[in-house]
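Enquirer: prediction below, plus the sequence it came from.
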Amino acid sequence: MKGLEGCEITTPGYAVEYAYLSPLQLNVFLEHRSIKGLFFAGQVAGSNGYEEAAALGLMAGINAALRARGKEMLVLDRTQAYIGVLIDDFTCKEQKEPYRMLTSRDEYRLALRHDNADRQLAEIGHKLGLISREQVERIKEKHARVTFQHEMCTEESGELR
């Protein structure tokens, strides 16, 4: 650039750098493996996405509260929710860069959908005290109606009636 020929850039001004804890130091509850009762989430744990940070914060908060109450902590499996995939990848695989959750990382992506998330997680929500037994039953009834309608539309051969 004309006029700056003699300049030397010593520190780039566009990079955002921060220290973070390796997610491999966390267990599946997002608790530090060596320091029981210390939970991490978000950028300090190596994620740079808002959605990932929110999901990790939600799960770390739930598990911190459960630990404080002396209750069994919660792990969502890869087959139950994208958060389960996120945490499994995050805590079990070495990350070369800040982690972003991509649905293509999930081998169960065809089964984990917005239209069945309530069915997948209703019992867990009830166990945590987030929804009532009546709400769980309504969710089950809704999915039973969907299954019935699907069966009405297909014959054993799989063709539409």
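Expert: Yep, it's here.

Enquirer: from here on, contacts and neighbour counts on C-alpha atoms
Expert: Will do.

Enquirer: what's the helix or strand for L86?
Expert: Using DSSP states H and E, L86 sits in helix 82-92.

Enquirer: how many neighbouring residues does A117 have?
Expert: Counted with other CA atoms under 10 Å, the neighbours of A117 add up to 14.

Enquirer: presented hereafter is structure B, for comparison with structure A:
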Amino acid sequence: MSSIPNLGQIIWPEESTAVPKGWEIPTNRKKLKIGVLKKEGFEEFVQVKHDSVTNETIVTGYCIDVFEAAMKALPYNVDYEFIPFTKPDGESGGTYDDLVYQVSLGKFDAVVGDTTIRANKSKFADFTLPYTKSGVSMIVPVGDKRSKNNAWVFLKPLT
């Protein structure tokens, strides 16, 4: 550096002299441990399978796709691995409450899944904003019991 006295300070994008977050060269390359719940039902959101041929754990589903898309959108690389929350026999390690509690214990850095945000869970971890609208919905067939030949049907309220 002393042989090149004319060099100035580094100017980062947007004319900033502060090193942007994420632009630092990582020294330990620690992977984030992302906990996922192995469970039955609603496997469209998160599904954990073990491939006995390759001896690998395969994690798929809508929540996984959203997480991976968010990670790819970052302007820097973050290494992570999905770790199923299971017992030694491979069965589910518990409920989503149990899984979120593991974040506070340091077993996982984060959790990905169809986790309901509740007050008791927020004691153990911070949550992102929901990316789907929650609520209970029903789809039912419509049955029209009114007579089709009734000329006074317009007097009935619309539903």
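Expert: Cool, got the structure. Just so it is clear, the structure is predicted and the values come from calculations on it, not from any experiment.

Enquirer: once they're superposed, tell me the TM-score.
Expert: Remark: TM-score between the superposed chains equals 0.24 [TM-score structural alignment, normalised by the length of the second structure]; 62 aligned residues with a CA RMSD of 4.8 Å.

Enquirer: still on that earlier bit, next secondary structure element downstream of the helix holding L86 of the first structure?
Expert: Per DSSP H and E, the first helix or strand lying C-terminal to helix 82-92 of the first structure is helix 117-127.

Enquirer: which secondary structure elements does that next one sit against?
Expert: For helix 117-127 of the first structure, the packing partners by 3 or more CA pairs under 8 Å, 6 or more residues apart in numbering; DSSP states H and E come out as helix 133-153.

Enquirer: for the helix it packs on, packing partners?
Expert: helix 117-127.

Enquirer: the helix it packs on vs helix 133-153, what angle?
Expert: On the basis of axes from the mean of the first three to the mean of the last three CA atoms, to 10 degrees, helix 117-127 of the first structure is oriented at 160 degrees to helix 133-153.

Enquirer: which positions within helix 117-127 of the first structure qualify as buried?
Expert: 118, 120, 122-125 (16 or more other CA atoms under 10 Å).

Enquirer: toward the C-terminus, what is the element adjacent to the helix or strand harbouring E68 of the second structure?
Expert: Following DSSP H and E, the helix or strand that holds E68 of the second structure is helix 62-73. Using DSSP H and E, the helix or strand that follows helix 62-73 of the second structure in sequence is strand 80-85.

Enquirer: which is the next helix or strand following that next one?
Expert: helix 96-105.

Enquirer: buried sites along that following helix?
Expert: In helix 96-105 of the second structure, counting by 16+ other CA under 10 Å, buried: 96, 99-103.

Enquirer: how about stretch 62-71 of the second structure?
Expert: 63-64.

Enquirer: that older thread, now the helix holding L86 of the first structure against helix 117-127, angle please.
Expert: Using the same axes, to 10 degrees: helix 82-92 of the first structure against helix 117-127 is 70 degrees.

Enquirer: buried ones in helix 82-92 of the first structure?
Expert: 82-91.

Enquirer: okay, the angle between the helix holding E68 of the second structure and strand 80-85?
Expert: Using the same axes, to 10 degrees, helix 62-73 of the second structure lies at 160 degrees relative to strand 80-85.

Enquirer: which strands or helices does helix 62-73 of the second structure pack on?
Expert: By 3+ CA pairs under 8 Å, 6+ apart, helix 62-73 of the second structure packs against no helix or strand.

Enquirer: sorry, back to before: got TSV for the buried residues of helix 82-92 of the first structure, with distance to L66 of the first structure too?
Expert: Output for the buried residues of helix 82-92 of the first structure, formatted as TSV (distance: CA to CA, whole Å):
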residue	distance to L66 of the first structure
Y82	21
I83	18
G84	18
V85	21
L86	20
I87	17
D88	19
D89	23
F90	21
T91	20
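
Enquirer: what's the most distant pair in those residues?
Expert: Y82 and T91 (14.2 Å; CA to CA).

Enquirer: please, which helix or strand holds H50 of the second structure?
Expert: Assessed by DSSP H and E, H50 of the second structure sits inside strand 47-51.

Enquirer: now the element after that strand, going C-ward?
Expert: Next along the chain from strand 47-51 of the second structure, counting by DSSP H and E, comes strand 56-60.
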